[in-house]
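In: have a look; sequence and predicted model below, questions after that.
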Amino acid sequence: MKTKAKSIEECQTLFEIEVTKETLDKAFEDVYDEIIKVANIPGFRVGRAPKELVKKRYEKSAKEEVLKRLIPEAYKRALEDHGIAPITLPEISDVQLEEGKSLIFKARTETRPKFKLKNYKGIRIEKKKIAVKDGDVDKTLDNLREANAKYVGIENRQLQFGDYAVSDLDCFVEGKPIHKKRENLWVYVDKDSITPQLCEKMTGMAKGEERDIDVALPENYPDKTLAGKPARYHISLKEIKMKVLPNLDDEFAKDLNKDSLEILKKEVSKELENRMRLGAEVDMENQLLNKIMDDNVFDVPPSFVARQLSYMVEDAKRRLAEKGFKKDDLDKRGKELAGKFKNDASRQVRLLFILDEIASLEGI
């Protein structure tokens, strides 16, 4: 058997493999002998049909079986001959198979990147200083108040900015609904909302009132095919709610199972300090890994990059879907996202091999 191995770009090896005529002839003989034993040919008892007739009738099946036996064996020997450890299954191509001649084919496989790890010890990095400020504590307390807010029904006035409108809502573009009817939808009536015109025209509504409102959908509407188009909303206002924040006092602290506001503030400060410390550790780790990767640049297997890129794109599409983007729009964004994440995907794969090499060198 003859084999040639040629390294090509991006951690790939191309083998040119030739199996001798003698080996091929023997494989055909073995296969045809096995077929003869079970071949059911009219006019002949099983196992008694002439070999030439069997060859004529079962030539295609015999070739498939010969390839199934010889290609894996020849490929394995080629790997051993050239000392190559593949990390993917081979792609077989350019198969030349004819009885009485040699079997010739090519096999392309991906291999581990070859690199000598540099500069992964003694790296200097910066540690962020940790300091919890009063403003940080105050902001967290405000968030806790928001999370524990109560929503009180309003009966004696009309809807105004700052209220929550509990509504049934339909939206039509060119007379056709663009989504299923939304029932009991909470709409925060705010000038800075995604649909400020809608919110403005909702003000003044009374509980139980129905109203048709004509507005243009915002340019940043999730479905780009509808962005900017004239739309009609049919709104049925079922309730008006006002958010009421709890007072920042000992009673509020007790509602959170703390003995006093002072104790709550101390625990918030301690939790913020722990988060900052964890963030500083993550930042140092990122500094370290980035410096190692900057000093160790090499090609990585394309199939690994493709898998990582696919994961990153699908994860991004999932998060966009949670924000209301439709499937058609997400599919259109696939190519854009792939271009955006390609370098990051390659970098993540390179980091995988770097960390694996460090583990090997350090006996981890």
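Out: The structure has been received and is ready for your questions.

In: going forward, measure contacts and count neighbours with C-alpha atoms only.
Out: OK.

In: which residues of the stretch 101-250 of the chain fall in strands?
Out: 103-110, 150-153, 164-173, 176-177, 182-188, 210-216, 230-244 (DSSP state E, counting those that start in this stretch).

In: nearest to residue 348, of the ones you listed?
Out: Nearest to residue 348, of all these, is strand 103-110, at 17.5 Å by CA to CA.

In: in contact with residue 107, which residues?
Out: Shown in contact with residue 107 (CA atoms under 8 Å, 6 or more residues apart in numbering): 14-17, 75, 90-93.

In: presented hereafter is structure B, for comparison with structure A:
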Amino acid sequence: MKVEVKKIDSIKRELRFEVSKERVSKALEGVYLEIGKIAKVKGFRKGKIPRHLLESQYGPTAKEEVVKKLIPEVYQEGVDKEQLHPIDMPDIEDVSFKDGKVAFKATIELKPEVSIKDNDYVGIKVKRKSNKVSDEELNKTLDYFKQGQGKDKELTIDDAFAKGLGYPSLEEFKKSLSRQMEADKDRSNKLDVENQIVDALLKKAKLATPKGLVKKHLEQRVNEMMERLKKQGMSAEDLKKKEESVRKDLSEAVEKDIKVYFILDEIANREKIEISEGGNLPLKVMEYLLKEAKWEEVK
């Protein structure tokens, strides 16, 4: 097996492979052996059919099977030999079976190198809003209840109203509502802090964008969105019109998500952060960054 590696850019590589006649011949022998076990040729028992008859009837099929078998084997051997670490499946092109040899081209993207200083991710300054619910906020929410359930008549928010919702008194309803609002604020405020950390990481870190991976994930996200719109009853014509704007809207977010993943992965390696099987590495790293962040409480 011969492999030639061409550097396209900092993370993209083009690998050209050539598989020797000897290896191809051996692979063909194995394929014809398997074909011979199931092939039907008049006058011959299965497993006893001469090779030249199998070649005349199943030649194209046999070559196709050999190519299917050899490409993944040879590709993996090549990246291992060259000590390359692709971040996704390769794009396979220029496949040929000529003069007894198999050749093909594989284009891959490598894990981007992340440049970021330790003090750029340890001790990130973040501002966290208070979870406390003010009387004004509580009263505004009560007004929503009043408008939402009052229908055509004036609705009084009192003990009777609270009991209708399953609470012993208006005071108990207010306490429960306040706790729910605090929980909602807590989730929102935590997400806001995480976004501040992400923005700081993206500002400080330098890394190449793996465009192939971004394109693949973008198409997945676009397809998911279009499928949701289709289930919601959008017509085929409107879906076609909508697709390009959906792709444009999602493009930046997908690229951001992928860059953040590699930044968090780099931090995990530096800080020796490990996860159990089935664990979420970005979540674990974010927990570490939140713990190390410099917090400021704001109203």
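Out: Received, thanks. These figures come from a predicted structure and were not determined experimentally.

In: drop the TM-score for these two in here.
Out: The TM-score (TM-score structural alignment, normalised by the length of the second structure) is 0.73; 270 aligned residues with a CA RMSD of 3.4 Å.

In: next, count neighbours for residue 281 of the first structure.
Out: 14 (other CA atoms under 10 Å).

In: typo on my end, it should be residue 176 of the first structure
Out: Residue 176 of the first structure has 10 nearby residues by other CA under 10 Å.

In: cool, and residue 332 of the first structure?
Out: 10.

In: that one matches what in the second structure?
Out: In the second structure, the residue matched to residue 332 of the first structure (TM-score structural alignment) is residue 241.

In: sec struct for its match, please.
Out: With DSSP: H, G, I helix; E, B strand; the rest coil as the basis, residue 241 of the second structure sits in helix.

In: would you check how far apart it and residue 226 of the second structure are?
Out: 11 Å (CA to CA, to the nearest Å).

In: one more: residue 148 of the second structure?
Out: Distance from residue 148 of the second structure to residue 226 of the second structure, by CA to CA: 33 Å.

In: swap in residue 9 of the second structure?
Out: For residue 9 of the second structure, the distance to residue 226 of the second structure - CA to CA - is 33 Å.

In: looking at these two, which one has more neighbours?
Out: residue 226 (19 against 10).

In: just tell me what residue 184 of the second structure corresponds to in the first structure.
Out: Under TM-score structural alignment, residue 184 of the second structure pairs with residue 275 in the first structure.

In: counting neighbours, what do you get for residue 20 of the first structure?
Out: If you count neighbours by other CA under 10 Å, residue 20 of the first structure ends up with 15.

In: which residues touch it?
Out: 1-2, 101-103.

In: and for residue 24 of the first structure?
Out: Taking CA under 8 Å, 6+ apart, we find residue 24 of the first structure in contact with 66, 70, 99-103.

In: go with 7 Å
Out: Shown in contact with residue 24 of the first structure (CA atoms under 7 Å, 6 or more residues apart in numbering): 102-103.

In: which one in the second structure is aligned with it?
Out: In the second structure, residue 24 of the first structure lands on residue 24 (TM-score structural alignment).

In: buried set for stretch 92-111 of the second structure?
Out: Residues 92, 97, 102-109, 111 are the ones in stretch 92-111 of the second structure that count as buried (16 or more other CA atoms under 10 Å).

In: of all those, which two lie farthest apart?
Out: 97 and 111 (31.3 Å).
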